[in-house]
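Q: kindly generate the corresponding structure for this input.
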Amino acid sequence: MSAGTGTDLSASTRDDLVGRLLEHCAQVCTTGDEGPIADTVVARYTELGEEVLRVGHSVVVDGRRGEPARPLVLLVGHLDVVPPTDADLEPRVESRDGAEVVVARGASDMKAGNVLAMAAFEDHDLREASPYDLALVLYAGEEGAADANELREVLAEVPWLRGAALAIVLEPTDGEVQLGCLGGLHAVLTFEGQQAHSARPWHGRNALTMAGEFLAELDRDHVRDVEVDGIAYRDVWSATQAWTPGLEPGPRPASSPVRNVVPGTFMVNVNFRFAPSRGVEQAEAELRERVDGRASVEVVDRSPEAPPRLSDPIVQAFVRRVDAPVAAKQAWTDVARFAEVGVPALNYGPGLTGQAHQRGEYVPVDALVAADVRLRAFLQAPA
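A: Presented below is the predicted three-dimensional model:
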């Protein structure tokens, strides 16, 4: 199969993409259970005669063509999805608001992107004509805890990936080219007072109300605009959890025996998402400065940022050839893993960000086709 770069793809190509997506979504692979789908991917590319490497439940398919070496482009996606619901367990084609969509768990996040990557990689005419060597990187563990994400392990165990000219992470981007990504910190703030009887609060100090001033500040000032390379990002501060250790009300708050206790300790989880104008260490110092000694601070999770790298020639080439809107990635993605090893990376995919993890998750077929055309426009263009 070889697709052109125009917008009028044949019905057979459209049907091929939809069929691929239905097949890919039929194998549900929640985080931690990617083994079977990894087996399927390995078997597919082994049968096609490709060189396949497996790291855990992640798969790398090496499409390099030897000498003369060409710039290497990685087509990157994660295999896992969040748990399905009864509204998206069965992959199917439906009509929504007059448009044809594929409904399935992972349809937008991010199996539609995986399908485009696989279809392009399997197009031998495209690979022969392309100025780039291609490799597929389909990895496990993206939707779970950061330490279980296998991409970092893949990049460590397959060292030639770190020499790539570009990594295209086909996460859902609403058809935009989304550059860079936010970094992130989760920190537990502990406000320490003195526990007391609620009838005689002067015998202690209420740790919960001690946190009030800080929380009010977050309510007033939790979004700040930051521009990096002419691209608008936003710093975001969010209090996402709060609790009084040992005094939780339980399932029936009205019957709790500890409602008359002034808490001596109150803990708040703060999630700071920061623009790629600075690194993790600077962001952590900024967080501690903002708390200003009012609570102890324990940073419990750190996610690195990724710069947009808009000035890189290959990123400029992608933006020019794809001819899609350019925006910031107002979230964290695995472009940050590539940034850690010095590989330029960007986010571009057909999925809808607003459909990620939704009940009845879907992707429009028109978006799938349009992204396929634009991705191929870059892969077929002169380097």
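Q: CA only for contacts and neighbour counts going forward, please
A: Noted.
Q: list the buried residues in stretch 349-368.
A: When neighbours are counted by 16 or more other CA atoms under 10 Å, the buried residues of stretch 349-368 are found to be 349-353, 355-365, 367-368.
Q: equivalent analysis for stretch 67-83, please.
A: Buried residues in stretch 67-83 (16+ other CA under 10 Å): R70, L72, V73, L74, L75, V76, G77, H78, L79, D80, V81, V82.
Q: sequence B follows; please return its structure for comparison with A:
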Amino acid sequence: MPQLDLSASSIDLTRAICDVPSVSGDERALADLIDEAVGALAHLEVSRDGDTIVARTMLGRAQRVVIAGHIDTVPINGNLPTRDIEIDGQPYLWGRGTVDMKAGVAVQLKLAAELTDPRVDLTWMWYDHEEVDADLNGLTRLARMRPDLFAGDFAILGEPTGAQVEGGCNGNMRAIVRTRGVRAHSARAWIGENAIHRAGAVLERLSEYRPREVAVDGLEYREGLNAVRIHGGIAGNVIPDLCEVEVNYRFAPSLSPIDAEQHVRDVFSGFDVDVVDVAPGARPGLDAPLAREFVAAVGSAPKPKYGWTDVARFSAMGIPAVNYGPGDPQLAHHDEERVPLSQIEDVERGLRSWLTAS
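A: Model prediction:
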């Protein structure tokens, strides 16, 4: 396999790393290439945990910034190798990972190689298993094994944001809402009580629910409460005695997980509710001095991040963090995933100008 050429343009680097398949659980080949490429850079101290690579400058600066990106993707569906396309006269790079989030990783790799004298010390993190269960996430493992590597005053995650700054993120909760009945033969349905029919009241509450818009530190976060899965019944001739409606709640970062759970229980008052997964959100963090400087240097008005991202991990450690990367987040995981070449260049320009400003 050819080596990564970190002297190439960030666009060419995006092509190169996207064309190395790295579906979650199969990141080793790409991690090896990154490890080899940055390991050859004398100005960086490089360490590795599994398929997570960390590279740090050790210049003794007064402040340190952590810049992170995940190297895994969702499964490929006929959308590799990458190819160049044009839409309405604008050039794009098409293919799995171009948006989520190898274009951002490519920018980070190029800057890691070239910024030998940044204004702050830098910690670059390229990590595995972001697209799967949280307990497999490379940052989760790294925080357990090497918490010292997370030391920093500010963090930037290269998630796709259309080359705009997106502060914080919503929290994410999954809950099971259960209805119960009495099992019976469907030929004598009047003997039983149909749990699936009773679930209609759960769906009615969801259809009548109006999501909130919550202002947090100057940004408006849109919430969402939706049914995402329904399970009930055991056979085609049996009245079901149990129905489970899985509900997903995306909640504003001003709410704690306890507050979010109470809200879900209030909405479904009278039903059996079991919270099965929760990830707290992250406040925007835009009041931190480094965050204000970064936003000013990039020159874009900050927006909220509606989906959950790993900025929440940094926020939980007391490190203010924002999302900033090329690509439209609505095309993440899409079979027509594609990134405007101009946004790759914009993100590189924005990070470079801020990290080298005197």
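Q: after superposition, what is the TM-score?
A: Put the two chains on top of each other and the TM-score (TM-score structural alignment, normalised by the length of the second structure) is 0.93; 352 aligned residues with a CA RMSD of 1.8 Å.
Q: mind checking which of the buried residues of stretch 67-83 of the first structure are in strands?
A: The members of the buried residues of stretch 67-83 of the first structure that map onto strands under DSSP state E are L72, V73, L74, L75, V76, G77, H78.
Q: could you dump the residues you listed to CSV with distance to Q178 of the first structure?
A: Shown next, in CSV, are those (distance: CA to CA, whole Å):
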residue, distance to Q178 of the first structure
L72, 20
V73, 17
L74, 16
L75, 15
V76, 15
G77, 15
H78, 17
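Q: quick one: which of these is nearest G180 of the first structure?
A: Relative to G180 of the first structure, the closest of those is V76; by CA to CA it sits at 15.0 Å.
Q: the aligned partner of D292 of the first structure in the second structure and R212 of the second structure, how far apart?
A: Aligned counterpart of D292 of the first structure in the second structure: S269 (TM-score structural alignment). Distance from S269 of the second structure to R212 of the second structure, counting by CA to CA, to the nearest Å: 19 Å.
Q: equivalent analysis for F154 of the second structure, please.
A: According to CA to CA, F154 of the second structure stands 29 Å off from R212 of the second structure.
Q: ditto for K110 of the second structure
A: Distance, K110 of the second structure to R212 of the second structure, by CA to CA: 41 Å.
Q: between these two, which one's more packed in?
A: Between K110 of the second structure and R212, counted using other CA atoms under 10 Å, K110 has the larger neighbour count: 20 against 14.
Q: now the more buried one. Nearest residue, chain neighbours left out?
A: L6 (5.5 Å; CA to CA, 6 or more residues apart in numbering).
Q: so the one you found, which state does it fall into?
A: Classification of L6 of the second structure using DSSP: H, G, I helix; E, B strand; the rest coil returns coil.
Q: and it, how many neighbours?
A: With other CA under 10 Å as criterion, L6 of the second structure counts 20.
Q: again with G246 of the first structure
A: Residues near G246 of the first structure, counting by other CA under 10 Å: 9.
Q: how about the secondary structure of L93 of the second structure?
A: strand.
Q: and it, what does it touch?
A: R15, T82, R83, D84, I85, R338, V339, P340, L341 (CA atoms under 8 Å, 6 or more residues apart in numbering).
Q: which of the helices or strands spans the fourth one?
A: Secondary structure assigned from DSSP states H and E places D84 of the second structure in strand 83-87.
Q: packing partners of that strand?
A: Packing partners of strand 83-87 of the second structure (3 or more CA pairs under 8 Å, 6 or more residues apart in numbering; DSSP states H and E): strand 90-94.
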